[in-house]
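Asks: just coords:
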């Protein structure tokens, strides 16, 4: 088996880069290149699970952000033997909802969660593929706290450091890959 550093380099080598997407001047970093490679996908899972197990053995719920965070939250929750819950864009969930508006680097949106998704005091890790300007992750932390969740950490695969999204967050952040 490869070392964690070798696994991380393998995953990073499979991250796709798309200049000028979704608009001119943005360099889009995409995890789908890694997810289409079985070895990179397995390494990504292993790296994230190992981090969570070692740093937050008491986590009770993994919350994934719409939409790429969904690819990770069920996978991680299953490996950890805990539950998972989605944060979705407005209009995608049924039932009693709580919402938060947020700004993106190229617009704004609203995140929602089902009111019953988090029990008060439940220990939560929020997961997503990318931390850019921090708007969506900041909204997610606000939403989890509105529902009474205790955020242990936000975990992302990729962090675009030059956009300083981490500065907008009032929780610990772990990123596997930094650009």
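Replies: All right, it came through fine. Given the structure is predicted, the values throughout are model-derived calculations rather than measurements.
Asks: all contacts plus neighbour counts: C-alpha atoms, from now on.
Replies: Noted.
Asks: mind checking the SS state of the residue most central in space within the chain?
Replies: Most central in the chain under Cα atoms, centre = their mean is residue 128, positioned 1.4 Å from the mean C-alpha point. Classification of residue 128 by DSSP: H, G, I helix; E, B strand; the rest coil places it in strand.
Asks: Presented hereafter is structure B, for comparison with structure A:
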């Protein structure tokens, strides 16, 4: 894919992200990705750019792991393109059967994330995907879950990264690839 074509795709994606000041609380500038989902060209651009990045940086991927809930929007599309499986990391209590869980801290309390016990095998090469990286708490918890499963974490993909919240620092040594940065 030519660089100019990548830039036009990034511009389309950026145009589809709309800010909502003071949502969900005062002082937060919420970045809404919903317009991407209703614009087929923008959604295709997201998956095209993620696919290009993965193919250029990770020649072998076994699974795409989507984070509840918006990672479920992009993850299966990318997994299908790459010809690999898709696994869900969900909020506690949402998955049937035996699960592995990890507790984590949010800016407003605590939560638990879980994955089905048999969804990831030791040594499998995985990429995590979500819509947005803020403080990094949720992606960090997902990485912890996958470490418990003895997976090899290749990196994380997000549509939007909020750089001033330093979420990528929390995820080191894992890399974070983001399409749009604020």
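Replies: Noted; the coordinates are in hand. Fair warning: this is a prediction, and the values are worked out from it, not measured in the lab.
Asks: TM-score, when you put one on top of the other?
Replies: Between these two chains, after superposing, the TM-score reads 0.96 (TM-score structural alignment, normalised by the length of structure 1); 179 aligned residues with a Cα RMSD of 1.2 Å.
Asks: ok so, going back, would you mind finding the match for the residue nearest to the centre of structure 1 in structure 2?
Replies: Counting by TM-score structural alignment, residue 128 of structure 1 lines up with residue 130 in structure 2.
Asks: Please verify my assumption that the residue nearest to the centre of structure 1 contacts residue 69.
Replies: Yes. Using Cα atoms under 8 Å, residue 128 of structure 1 is in contact with residue 69, at 4.0 Å.
Asks: and residue 158 of structure 1, what element?
Replies: strand 150-159 (DSSP states H and E).
Asks: Show me what the helix or strand following that strand is packed up against.
Replies: On the C-terminal side of strand 150-159 of structure 1, the nearest following helix or strand under DSSP H and E is strand 173-178. In terms of contacts (3 or more Cα pairs under 8 Å, 6 or more residues apart in numbering; DSSP states H and E), strand 173-178 of structure 1 is packed against helix 4-13, strand 150-159.
Asks: what's the average distance of the first one to structure 2?
Replies: This points to helix 4-13 of structure 1. The superposed helix 4-13 of structure 1 is, by mean Cα distance after the TM-score superposition for structure 1, a mean 0.6 Å from where its aligned residues fall in structure 2.
Asks: Now do whichever helix or strand comes after that helix: distance to the chain's middle.
Replies: Using DSSP H and E, the helix or strand that follows helix 4-13 of structure 1 in sequence is strand 16-19. Put simply, strand 16-19 of structure 1 sits 19 Å off its chain's centre (Cα atoms, centre = their mean, to the nearest Å).
Asks: and if you look at stretch 171-182 of structure 2?
Replies: Stretch 171-182 of structure 2 has its C-alpha centroid displaced from the chain centroid by 10 Å (Cα atoms, centre = their mean).
Asks: cool, and stretch 72-80 of structure 1?
Replies: In terms of Cα atoms, centre = their mean, the centre of stretch 72-80 of structure 1 is set 12 Å apart from its chain centre.
Asks: how about that stretch, aligned to which bit of structure 2?
Replies: Using TM-score structural alignment, stretch 72-80 of structure 1 lines up with residues 74-82 of structure 2.
Asks: For the matching stretch, give me the average deviation versus structure 1.
Replies: With mean Cα distance after the TM-score superposition for structure 1, stretch 74-82 of structure 2 departs from structure 1 by a mean of 0.6 Å once superposed.
Asks: Tell me the buried residues in that stretch?
Replies: Neighbour-count burial for stretch 74-82 of structure 2 flags 74-79, 82 (criterion: 16 or more other Cα atoms under 10 Å).
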